[in-house]
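Enquirer: Here's a sequence, model it:
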Amino acid sequence: MEIVTLPPTAQGPATWFTGDVWFDVLAGPPAPSRLRVNRVRFAPGARTFWHRHAAGQSLHVTQGVARVGTRDGRVVELRPGQTVWCPPDEWHWHGARPDAFMEHLAMWETTDARDGSETTWAEAVTTDQYEATPEEADR
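Expert: Prediction:
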């Protein structure tokens, strides 16, 4: 057993996020573990840029209402207790609704390279993409 010292809360960089976003690393153990878990807090209207994960990503909403979108234009809203799976290499974004804060757990695996290349970042989500009419995720 090993007690792990985790880094302090960090603000999400403007190269990955629109709006105010803060995250805490909850799990990032050394090799051979590949698990990564961050608690991410989004201010109203804040969201990620488009990105994809080599091994996929699970998002579990703990507070507020999340919006998650994909390149085909689909946007879903998720409530506390709901989880969405974004398969490997699926371009997606996630963030808070325009009128409320949101918190989720972001869970993914590193690649063998362990150099951050498991996530590929792209351009910012446009206002039109973010404001697309969302559908409710099934409960």
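Enquirer: C-alpha only now, for contacts and for neighbours.
Expert: Noted.
Enquirer: need the strands for the chain, in chain order.
Expert: 10-11, 17-18, 21-27, 35-42, 47-48, 51-53, 57-64, 66-70, 75-78, 83-86, 92-96, 102-109, 119-121, 135-136 (DSSP state E).
Enquirer: Tabulate these (CSV), appending mean neighbour count and distance to T127.
Expert: Output for the strands of the chain, formatted as CSV (neighbours: other C-alpha atoms under 10 Å; distance: least, C-alpha to C-alpha, whole Å):
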stretch, mean neighbour count, distance to T127
strand 10-11, 13, 22
strand 17-18, 22, 10
strand 21-27, 18, 17
strand 35-42, 20, 16
strand 47-48, 26, 11
strand 51-53, 21, 16
strand 57-64, 20, 20
strand 66-70, 23, 12
strand 75-78, 22, 13
strand 83-86, 17, 22
strand 92-96, 26, 13
strand 102-109, 22, 18
strand 119-121, 16, 18
strand 135-136, 12, 17
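Enquirer: compare with the first, here's sequence two:
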Amino acid sequence: MEILKKPATMKLPAQWFTGDAWADVIHRGEEPSRARANMVRFAPGARTAWHSHSLGQTLHVVSGVALIGTRDGVIIEAHPGDTIGCPPGEEHWHGATPDQFMEHIALWEGDEVNWLEHVTDAEYDGPRTSTRTSH
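Expert: From the prediction side, this is the model:
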């Protein structure tokens, strides 16, 4: 067993994010492991660009409200404690609501991320489906 050294917090690049977002590496497996886990913090209104992961991605919301969108126009509004799975190859985006910070743990395998264009304001502002049945 060992205590792992924590890397410095990274500001995430504008080419892949709209608005401000930061990541803390929780785990980056060494070969043969391909496991990845990051705590990602999004400022209000911040979001990823469209992207996909060759082996899928799982998002676990820690604080705030996460928006997770897919190409078919579905936007899930996920709350703390919710876990959302994005299957392999699915183009999606995720980020914070316009009015509050959001943190999630992102889990995936390998470095095969296909980064695409930025999410437009119209896509970001689309109708949402909440994970909560009552408000």
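Enquirer: hang on, the earlier thing: now the strands of structure 1 as JSON lines including distance to E2 of structure 1?
Expert: Formatted as JSON lines, those follow (distance: least, C-alpha to C-alpha, whole Å):
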{"stretch": "strand 10-11", "distance to E2 of structure 1": "23"}
{"stretch": "strand 17-18", "distance to E2 of structure 1": "33"}
{"stretch": "strand 21-27", "distance to E2 of structure 1": "12"}
{"stretch": "strand 35-42", "distance to E2 of structure 1": "16"}
{"stretch": "strand 47-48", "distance to E2 of structure 1": "32"}
{"stretch": "strand 51-53", "distance to E2 of structure 1": "28"}
{"stretch": "strand 57-64", "distance to E2 of structure 1": "25"}
{"stretch": "strand 66-70", "distance to E2 of structure 1": "34"}
{"stretch": "strand 75-78", "distance to E2 of structure 1": "35"}
{"stretch": "strand 83-86", "distance to E2 of structure 1": "29"}
{"stretch": "strand 92-96", "distance to E2 of structure 1": "32"}
{"stretch": "strand 102-109", "distance to E2 of structure 1": "20"}
{"stretch": "strand 119-121", "distance to E2 of structure 1": "27"}
{"stretch": "strand 135-136", "distance to E2 of structure 1": "41"}
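Enquirer: wait, which of the ones you listed is closest to I3 of structure 1?
Expert: I3 of structure 1 sits nearest to strand 21-27 of all the strands of structure 1, at 11.4 Å, using C-alpha to C-alpha.
Enquirer: Who are the contact partners of the corresponding residue of structure 2 for T70 of structure 1?
Expert: Correspondence of T70 of structure 1 to structure 2, assessed by TM-score structural alignment: T70. By C-alpha atoms under 8 Å, 6 or more residues apart in numbering, the residues touching T70 of structure 2 are 90-93.
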